[in-house]
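Colleague: below are the sequence and a predicted model for it; my questions follow.
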Amino acid sequence: MTTVFVVNSGSSSIKWELLDAESGSIYSGGIVERIGEPGGGAANHDEGMHQILAGLGNEHPAVVGHRVVHGGAEFTAATVITDEVERRLDEISVLAPLHNPENLKGIRAARAAFADVPHVAVFDTAFHGTLPPEAFTYAIDADVAREHGIRRYGFHGTSYRYVAGRAAAMLGRDLADLKLIVFHLGNGASVCAIDGGRSIDTSMGMTPLEGLVMGTRSGDIDPGALFHLGRAGMTLPELDQLLNRRSGLLGMTGTGDMRDVQSAADAGDETAKAALAVYYHRLRHYLGAYLVALGGADAIVFTAGVGENSAATRRETVAGLEGFGIALDVHANSRSSTQARVISRNDSAVKVLIIPTNEELQIAREAVAAVSL
């Protein structure tokens, strides 16, 4: 039971992969894009799933693994999907209205298509189920927080679980003995402090909006600024659009693509340089906080699109930290490669690693484990 069909269903796309959970071998994969849009790949998610099934041919998975962004406080491990689980996922969609309803579309379409095999939900939030109360609690009225589920949940957990395991293997250490700080830097970005394989703090909060500067999201901002904008006439939907879609690198420079911002900065664009300074400042802010939270670190790991490919981002994040035992090998950092590798100097007490993430493989492994319980 190792052939897994992994489904990552978004608002207008379904990404998929058919792979072997043991070896990691990929049999096939792809994406149906612009679902429901004029001239798009499919009229709806059911039609998109039927297209994918046609592409699979005679291949039939043993299990289907679904990425689900938010599991709330209830789902802290990969969970076999039943009608009752699907109902609960629908109810907690209020916590992630931009993501969970779209994940559910893929679940429903895939359950209809593969009615004879088990389906498993693998949650972005589950890895952070180990957060201590002092890390997940917001200092607001306790009754209000309890009634509305307001607390830090954290995200990118599937990536963190995979990368932490790979880091331990690369270092030849037992994960239970390691203190790691992992930067998952893509269009969405977060950082996690991992102690012995357990998440003890992370930058994203109740939603994926909190924390680092991202492609289109603001990250940390004084809530009072929102009250100020509200009094100035901005509506709640407008504020939502501002912070989630029109902020971050896009809001500061006009583009949310780090590659474009970096190219502009390299060409002397002062706006791009200023935006990158804000971006790096936030990374270093959290790095310092998590060094303290962990009481030091064995390794700092960079992953995801920006983390894996932006030498400048990695360099600026750890620049000048030799006094903390962090010494980057400038040449190793600047070398282009798709392989996991060490980019710190041999004399660096804290290792600096690049590890390409593989969320699909992690989802497949967790799906198989959940069914095998």
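Modeller: Ah, there it is.

Colleague: for the rest of this, base every contact and every neighbour count on C-alpha atoms.
Modeller: OK.

Colleague: longest helix in this structure, please.
Modeller: In the chain, taking DSSP state H as the definition, the longest helix is helix 270-294.

Colleague: which parts of that one count as buried, going by neighbours?
Modeller: 272-273, 275-276, 278-284, 286-287, 290-291, 294 (16 or more other C-alpha atoms under 10 Å).

Colleague: do stretch 36-49 as well
Modeller: Buried-residue list, stretch 36-49, by 16+ other C-alpha under 10 Å: 36, 41, 42, 44, 45, 46, 47, 48, 49.

Colleague: second structure for comparison follows:
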Amino acid sequence: MALTGELLLVVNPGSTSTKVALYRGETVVAGASLDHSGAPWATSREVIDQLPHRVRMVREFLKEHGIGPGSLVGIVARGGLLRPVRSGAYLVNEAMVADLRDGVGGRHAANLGGLIAWELSSEGRIPSFIVDAVSVDELGPEARLSGFPSIPRKSLLHALNIRACARRASRDLGRDLAGLYLVIAHLGGGFSICPFYRGAMRDVNNSNEEGPFTVERAGTLPALALLELWRRLGGRELKHRLTSRSGMFGYLGTKDARAVEKKAKEDRHTRVVWEGLAFGVAQEICAMAASYPEKLDAVVLTGGLANSADFVAMVREYTGFLGRHLVYPGEDEMEALAAGALRVLRGEETTRVYPETEAV
């Protein structure tokens, strides 16, 4: 049955699937997770090689629902690894497409989001956007100092879910976003823990490089020992291990937090790692709470690990003194993407143009 009315297409590419949904206003009218984990092309070393196949699958989804170009009021996609940008919605344009193709900020499946939107929009003839990309950079000048002048700290974070949670906290607390001081901890495969101060994400641990160890990432490591490891393994292998074979997985051989939580009840080593995961998160939350000399309005816990009452309780045992805690388990990236696009389509926010002409 063909859908009618002005529809917004949301596209969220992941490593093994592409999530798509059609929104009419705030309502989802159709959606699917287009799995391609078993497709021969999905194993390509270069993510960009997957683009035509993913575009074809999304076109087939639209065809199944009788959707032609004239039925779409816009397209919004997950933002990729770009040059530093600000929060909000950016129009997908030729400059952005070139940077996503070139992998200017790195290679990642998220880079395909803006490219898929561009292809489906007939190269810009239908408005297409990205919202709150992972490369959002709102760090203050003091937060950029690493201690080594030639290595500035970089902003890389789960901006989409963090800002969605900040808006939700604003509603729940009955306070304007511009007046809030929150510490928001996104706890998924990677962790993003940041002080959200007066509407901006003013610092963050880039979990590819620093902060607590995560489900699969090493976090901050002793520098001299790391140098010796680089000499032994080489840069490429070390980077792979640090970002996908370390953390909880490195200690226990699994990335399944639910299985770890269960086993931790009977195995001492597993319990130590499980508690250590929470301990590191709590330490980072407390550090970020010291970013400004003001009383915190709330700590917000979100992401997949926030579904675990045991994990949340362990974190709160250390951070309870900070005050109110809000727990928003999981993440709804599709809804957050749709909401961001709707705000600009309705004129509630201004569409930004990539790249930024002023320093971020």
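Modeller: That came through fine. These numbers were taken from a predicted model, which means no experiment stands behind them.

Colleague: the buried residues of stretch 36-49 of structure 1 in helices, which ones?
Modeller: 45, 46, 47, 48, 49.

Colleague: what's the distance between the corresponding residue of structure 2 for the last one and residue 18 of structure 2?
Modeller: By that I understand residue 49 of structure 1. For residue 49 of structure 1, the aligned position in structure 2 is occupied by residue 58, per TM-score structural alignment. Distance from residue 58 of structure 2 to residue 18 of structure 2, counting by C-alpha to C-alpha, to the nearest Å: 8 Å.

Colleague: report the separation between residue 225 of structure 2 and residue 200 of structure 2.
Modeller: For residue 225 of structure 2, the distance to residue 200 of structure 2 - C-alpha to C-alpha - is 35 Å.

Colleague: ah, wrong one, I meant residue 260 of structure 2
Modeller: 34 Å.

Colleague: now the aligned partner of residue 10 of structure 2 in structure 1, what's its secondary structure?
Modeller: Here residue 10 of structure 2 is matched to residue 6 in structure 1, going by TM-score structural alignment. What DSSP: H, G, I helix; E, B strand; the rest coil gives for residue 6 of structure 1 is strand.

Colleague: residue 17 is in contact with residue 6 of structure 1, correct?
Modeller: Yes. With contacts counted by C-alpha atoms under 8 Å, residue 6 of structure 1 reaches residue 17, the gap being 5.2 Å.

Colleague: identify the contacts common to the two.
Modeller: Common neighbours of residue 6 of structure 1 and residue 17 (criterion: C-alpha atoms under 8 Å, 6 or more residues apart in numbering): residue 360.

Colleague: quickly find the element holding residue 146 of structure 1.
Modeller: helix 142-148 (DSSP states H and E).

Colleague: skipping its backbone neighbours, what lies nearest residue 286 of structure 2 in space?
Modeller: Spatial nearest neighbour of residue 286 of structure 2, excluding adjacent residues (C-alpha to C-alpha, 6 or more residues apart in numbering): residue 319 at 6.7 Å.

Colleague: contacts only, for the one you found.
Modeller: Contacts of residue 319 of structure 2 by C-alpha under 8 Å, 6+ apart are 282, 285, 286.

Colleague: which of these sits closest to residue 195 of structure 2?
Modeller: Checking these against residue 195 of structure 2 by C-alpha to C-alpha gives residue 285 as the nearest, at 8.5 Å.

Colleague: residues touching that closest one, list them.
Modeller: So residue 285 of structure 2 contacts 183, 184, 185, 193, 194, 319 (C-alpha under 8 Å, 6+ apart).

Colleague: what is the nearest of those residues to residue 338 of structure 2?
Modeller: Closest approach between the contacts of residue 285 of structure 2 and residue 338 of structure 2, by C-alpha to C-alpha: residue 184, at 21.5 Å.

Colleague: how about the strands in the stretch 1-150 of structure 2?
Modeller: 7-13, 17-24, 27-35, 72-78, 89-91, 128-131 (DSSP state E, counting those that start in this stretch).

Colleague: can you list contacts of the helix holding residue 146 of structure 1?
Modeller: 138, 150, 151.
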